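J.: Would you be able to build a 3D model of this:
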Amino acid sequence: MTTDSSAATFPRQYARTLRYTVGAPRSFAVAPDGARVAFLRSRSGTDRANLLWTLDAATGEERIAADPAALLGGGEEDLSPAEKARRERSREGSAGIVGYALDGSGTLAAFALSGRLFTADLRTGTARELPATGPLVDPRPAPDGVHVAYANTAGELRLSRADGTADRVLVAPERAGVTWGQAEFIAQEEMDRDRGYWWSPDSDRLLVARADDAPVQRWWIADPANPGTAPAEVAYPAAGTPNAEVTLWLLGLDGARTEVVWDREAFPYLARVHWSANGAPLLLVQARDQRSQQIRTVDTATGATELLRAEQDPVWLDLFPGVPAWTPGGELVRIDDESQVRALVVGDRQLTGDTLHVRSVFAITDDSVLFSASAGPSDIDLPPGWTGLFRAGPDGVTRFADNGDGAASAVHGGGLTVLSTTSATQPGSTVRVLRGDEVIATIASHAETPLLTARPQFRFAGERCIPSAVFLPTGYDRERDGLLPVLMDPYGGPHGQRVVQAHNPHLTSQWFADQGFAVVVADGRGTPGRSPEWEKAIAFDFAGVTLQDQVDALHGLAEEFPLDLGRVGIRGWSYGGYLSALAVLRRPDVFHAAVSGAPVTDFGLYDTHYTERYLGHPAERPEVYQANSLIPDAPKLERPLMLVHGLADDNVVAAHTLRLSSALLAAGRAHTVLPLSGVTHMTPQEEVAENLLLLQVEFLKNAL
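T.: As a prediction, this is how the structure comes out:
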């Protein structure tokens, strides 16, 4: 732990350590022979530059495989705008080696550093630079380790021989705006697909996505603090407007091309690609309204595709990590909710029931499918926010690893499992390497120990049993201190589970509690982890459903906890920012002050894949967009409201806050606006992140 007096406050430490992620091991990969585990980790809890490490499974020894400082000669990284945008999409705030890929044997790692191409031999721990034309992104070795493919900012997909003897173009764009081998904005931001090409198991060709953003409207992100700087051009597909045109091609190593054909008019979204030795390549393609999708196989000789499975849902279809995929026996593995339960399905067999809510598939072995799940709708014995690991195999569905009442994630291969577990009572996570059930090593974390201890009290609140966590000030005494002003601290929307059985995600809430608040975090309908019905209850009604659940959780918890319902504030970022502003605009009888960070105030300004999934197409449902917009509610404001927004945000653009502020001003409603110059949707800048916490506390204390 640092002893620097300038850093001896929680806000400073929290900001400097990127929420205590710096120094923690991450991005694990296991060699197929089980000989080693690769991972990323920086040298300390304040050094953001990740190194590539290996752990020897036989001895437990950790060794550096690639050190950015040595490879760059001690120089600073020089990131291209494309790489900065890519990191923004993945919410990556660290530096150094932020990602890598392995060959089929797990001995050769490829990675980008400062836009240059490097490889590391994981057996010897030596790394070197390969000839490449950059700045480049996403290098990936062929399974046989002979070539390394990579994309670059010119839109090319190129090949470099792993022995360093050649670098050449495999395919180049025909014009500006076309990229080969890169995931387009929507795929990165909303589909959790961050790659644009896939090697064949035989290393003789690739499946490559071609993205053409010519149809996408252009927006301009200016830097008002530096008027001499030209605005940045951004291709942003807002709801109801055209997306990039994405096609898929089979490319031979000689550059020969064969287009992969499916009905792109009906299914324009390329959501998933899977290519393994267990079967033909699999595609998952979605309709624009995401209420229908197809899993198709690819004929690698002709590029023709064949329908394997068609899926429909009257509300929407979700995408999941790890599926669709093949078992070694050629059965299709998928996750669906046709039975109103989020279930694991292999072939035509549903393997899980209503006691589990399946979240992802993380490995497929010769006889089993390994997956993560939270408690299903019929199981309320487990605490809110619990996630466990399971095996579906010859003995049915069994627990794969015991993580108690915490949360778990894992990577599995070569007979080894890298198991990460958390606890609500212990900082950080514990990473163990297991062979079978035997722990053979623990991978050390260099993350700093937080200066405070989170003390979440988990509850299912109200009649709907809303997963919630309550935080009281450290040392609080009810007889002495009485009722406390309340701070609701939600995200409250899709993909954003806040109530988890872990310690570090709750530290900010505890810090706010220690400033004299009772803090409530509630995961209402729309948040993940309960049931398909729970998640889909928000269809066409963000505002009504998610706001009502915050109110209900607050009132339900007030029956047990010392909550002063006459002094209730709310704060949040992104969807949480939307929910916070919504709360004071529509329910001033319940909420008395709000801090709204980077809010989506008009969903007509947010992207296609996200917004249309939940609210429909704006041309077809304009009344839904109007009902869920904050702008028409501006004249209703009667409570203190602080709006915070990064002016460089290209995800939730600053126009959201500026339009709401203009509407408030036109209605004569006083409010506070805090513009953050040069800040994107993330706030990795240390001073900005620290002072944001301090300013929010000051504003809320004054308002309440």
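
J.: drop to CA atoms for contacts and neighbour counts, all remaining ones
T.: Will do.

J.: Residue 148 contacts residue 132, doesn't it?
T.: No - using Cα atoms under 8 Å, residue 148 is not in contact with residue 132, being 10.0 Å away.

J.: Also this sequence, please, to line up against the first:
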Amino acid sequence: MKITKLFFGILFFIGLTTYAQDKAFTLDEIWGGAFRTEGLQSLYSMKSGTEYSVLEKDQVSGTTNIEVYSYETGEKTKTLVSSSSLGDLSTFQGYSFSKDENRILLSSELKQIYRRSSEGIYHIYDVPSKGIFKVSDKKIQSPMLSPDGNKIAYVLDNNIYMLNFVTGQEVQLTDDGKKNEIINGITDWVYEEEFSFVRAFDWSADSNKIAFLRFDEREVPEFSMDVYGKDLYQKQQVFKYPKAGEKNAKVSLFIADISAMALDEVKLGTYKDFYIPRLKWTSNPDILSVQVMNRHQNNLDLIFVDAKTKTPKVVLNEKDEAYIDITDNLTFLDDNSFIWTSEKDGYNHIYHYAETGELISQVTKGTWEITDYYGYDKKNKKIYYQSVENGNINRDIYSITLDGKDKKRLSQKEGSNDAEFSADFSFYINYFSNATTPYEYSLNNGKTGKVVREITNNKGLLEKLAGYDVRPKEFSTIEINGETLNTWMIKPKDFDPKKKYPLFMYQYSGPGSQSVRNSWYGANDYWYMMLAQEGYIVVCVDGKGTGFKGAKFKKATQNDLGNLEVQDQIAAAKYFGALDYIDASRIGIWGWSYGGFMSSNCLFKAPDTFKMAIAVAPVTSWRFYDTIYTERYLMTPQENAKGYDNNSPINFVDGLKGKFLLVHGSADDNVHVQNTMQLVEALVQANKDFDWAVYPDKNHGIYGGKTRLHLYNKMTNFIKNNL
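T.: Okay, here's the model as predicted:
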């Protein structure tokens, strides 16, 4: 094992610490937002490509406005909508345009349901006439305007509706929707969480057809959570949650022909126990694309459905020995050829296929990953994307022609670059940061990448931090178990290599994740600096199974989650423990969610390496987690019992020697508190001493009010007392 490379971002800190004081970070400041960065509001690029709109609230009058600005000058060109002129609608929280931008869908009274889903009151604003009307008096879900702007589809009480603005006709397309039984047009819990979408319907290009998914979850087992609140009796939240190996909802596909007032189910073939993780109309209004995936998620068919005959045809098939990631990168060109991303050559790259599914070209190639796909400029036949070609802890913005030529790196600064392009790709807003530079926002030329104008930066935060003992991240790579792993380290001020320091390790380690990245700080980073000020060295290592280093590295943990990843963290701890300046008898580790699963395993399986661990909202047995995520990496428990049980912390409590803090939210709909309760019982029966805390009615994020502050106070005190 050896350090192979160091690339410190210290020049900035030399300048900074010349004037720096020794002011220490505090948890009250960190979680009170004292070091929050200034950002940009979410913007919508107007179809002209020269203007964008943003939602703004006037702090004096309380009115909400949609303001339009010039990309090039940043000057406001007009106020498109103001709630001061909307009658009873005194404010709204979001908006979306019809394709021609003549109608705007305004959302208000939004109520969160799960991670991505919400319901609310929606109004339609007609731009030419300045008229407004309410879509429904009830709270609805996932409304979507038709491409011609004359209709809207939405979901109410698990049924899908269509309202025609021109005729005034409202049609209820389904009538069998029922909570915890049948869902039409939106996804069930597990699709929402693991396939990352809620709206399960789409309009055809001619606005005459709606394709939608129907979920029959009557046979899916129910999960219940007590919500305590402040009333005399608690309430119970009951929802369908398919745990690994259990029955999923039966999903089916329908096409509603609005003009013909017909509704037909589409039979996709002889698939059994399958998923439909995406549906999207192609450029041809009579051709619907549907992605069908087997339960193991290692075989994916892209199917084109003829909406007239309801005939399906497989145009593309992808297979993988491990699994296939689902994305939203599928883009249809005017000739119905399409752009697709795939890991089939070992790295995630962009491909161009004909409408028939015949490969036209592999657009990008190399031993590096595409990390984001921004879109296709049909005028100049260019694709815009983000990749890690310039080092896998960095992100850069590129353009390339559709035939794979004339590749150009548009971003200039090393670190994390992200982009939001104008509708015609003539401009983009560059979001930049690195480990020494807080977020900077600039308008850039879409062809050259050159800065047109600076928008905003966070120099004020830098000036504020000049008064603090800022501890830089030192990036490096280390050789562990035959692989080169990315790491960062934060050292105390006046670090003395002749002294011995306690080591505190952070990791997440989930498949495809990345914790070692050249970007600006989050709240946890300030906490790590605070710990460094207390004399701790803090380290993070991305082990096998993490992302952006190719499919082989990412999928090395397949069918054996928590084995190689834990070995890497243990080996890394031993490596650092062998350094002259680390006290090998004082090494701790922590993590949240998958990271909590990992930190528990490390403490239980390597009791002579780790003195203490903190696990927040951990999975303690993969048998308790959902089908889509868990089976993607482990298959079912019936097929791979060892993969589940050999690496679940709940089965290794006898190994506990050190100090252990276990934390969970009681209303965690994702990683259920059942995980912690079962682990607690196992620890009790093994007569092991440990500390634990359950936060009432808090979800997977464990936040709200002073909750985060309380949690981090508890964790900080635990570290100080036990490491």
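
J.: list the residues that contact both of residue 148 and residue 132 of the first structure?
T.: residue 160 (Cα atoms under 8 Å, 6 or more residues apart in numbering).

J.: Of those two, which one has the most company?
T.: residue 148 (31 against 24; other Cα atoms under 10 Å).

J.: what sits against the equivalent of that one over in the second structure?
T.: Matched across to the second structure, residue 148 of the first structure falls on residue 152, judged by TM-score structural alignment. By Cα under 8 Å, 6+ apart, residue 152 of the second structure lies in contact with 143, 144, 145, 146, 162, 163, 164, 165.

J.: 10 Å instead?
T.: Residue 152 of the second structure is in contact with 98, 105, 124, 135, 143-146, 161-165, 170, 203, 207, counting by Cα atoms under 10 Å, 6 or more residues apart in numbering.

J.: Can you spell out the matching residue range in the first structure for stretch 553-562 of the second structure?
T.: So stretch 553-562 of the second structure sits over residues 534-543 in the first structure, by TM-score structural alignment.

J.: how long is that stretch from one end to the other?
T.: With Cα to Cα, to the nearest Å as the measure, stretch 534-543 of the first structure spans 15 Å from end to end.

J.: How about residues contacting it?
T.: Residues contacting stretch 534-543 of the first structure (Cα under 10 Å, 6+ apart): 315-317, 377, 464, 492-495, 524-529, 544-546, 575, 578-579, 582-583, 586, 611-616, 621, 623-625, 627-630.

J.: mind checking the SS state of the aligned partner of residue 631 of the second structure in the first structure?
T.: Aligned by TM-score structural alignment, residue 631 of the second structure pairs with residue 612 of the first structure. Look at residue 612 of the first structure: counting by DSSP: H, G, I helix; E, B strand; the rest coil, its state is helix.

J.: Please name the residues that touch residue 612 of the first structure.
T.: 238-240, 288-290, 316, 539-540, 603-604, 606, 618, 621.

J.: buried subset of those residues?
T.: Neighbour counting by 16 or more other Cα atoms under 10 Å classes 238-240, 288-290, 316, 539-540, 603-604, 606, 618 among the contacts of residue 612 of the first structure as buried.

J.: Closest to residue 181 of the first structure out of those?
T.: residue 288 (22.0 Å; Cα to Cα).

J.: Quick check: that closest one is in a strand.
T.: No - according to three-state DSSP, residue 288 of the first structure belongs to no strand; its state is coil.

J.: give me the stretch of the first structure that stretch 197-206 of the second structure matches.
T.: Taking TM-score structural alignment, stretch 197-206 of the second structure hits residues 193-202 over in the first structure.

J.: okay, how far is it across that stretch, tip to tip?
T.: End-to-end for stretch 193-202 of the first structure, by Cα to Cα: 23 Å.

J.: again, but for stretch 447-463 of the first structure
T.: Start-to-end, stretch 447-463 of the first structure (Cα to Cα) is 40 Å.

J.: Report the buried residues of it.
T.: 447-456, 458-462.

J.: List the ones among these that fall in strands.
T.: Mapping those onto strands (DSSP state E) picks out 458, 459, 460, 461.

J.: Tell me the counterpart of the second one in the second structure.
T.: Right, residue 459 of the first structure. In the second structure, residue 459 of the first structure lands on residue 476 (TM-score structural alignment).

J.: So which of the contacts of residue 612 of the first structure are in strands?
T.: Going by DSSP E, the strands hold none of those.

J.: Tell me the one of these nearest residue 325 of the first structure?
T.: residue 290 (20.0 Å).

J.: tell me the contacts of that closest one?
T.: 267, 269, 312-319, 609-610, 612-614, 616.

J.: sorry, back to before: which of the three states applies to the match of residue 148 of the first structure?
T.: Criterion first, three-state DSSP; result for residue 152 of the second structure: strand.

J.: Could you measure from the residue lying closest to it once chain neighbours are set aside over to residue 574 of the second structure?
T.: Among residues not flanking residue 152 of the second structure along the chain, residue 145 sits closest, at 4.4 Å (Cα to Cα, 6 or more residues apart in numbering). Using Cα to Cα, residue 145 of the second structure is found at 57 Å from residue 574 of the second structure.

J.: between those two, which one's more packed in?
T.: Each of residue 145 of the second structure and residue 574 has its neighbours counted (other Cα under 10 Å); residue 145 has more, 24 against 15.

J.: quick one, what contacts the more buried one?
T.: 96-99, 103-105, 124, 151-154, 162-163, 202-203, 207.

J.: Who are the packing partners of the longest helix along the first structure?
T.: Longest helix in the first structure by number of residues, with DSSP state H as the criterion: helix 686-703. In terms of contact count using 3 or more Cα pairs under 10 Å, 6 or more residues apart in numbering; DSSP states H and E, helix 686-703 of the first structure is assigned the packing partners helix 10-16, strand 484-488, helix 507-514, strand 563-573, strand 593-597, strand 641-646, strand 672-676.

J.: Surely residue 526 of the first structure and residue 550 touch.
T.: No - at 11.8 Å, residue 526 of the first structure and residue 550 do not qualify as touching, with contact defined as Cα atoms under 10 Å.

J.: how many other residues sit next to the aligned partner of residue 471 of the first structure in the second structure?
T.: Matched by TM-score structural alignment, residue 471 of the first structure corresponds to residue 490 in the second structure. When neighbours are defined as other Cα under 10 Å, residue 490 of the second structure has 23 of them.
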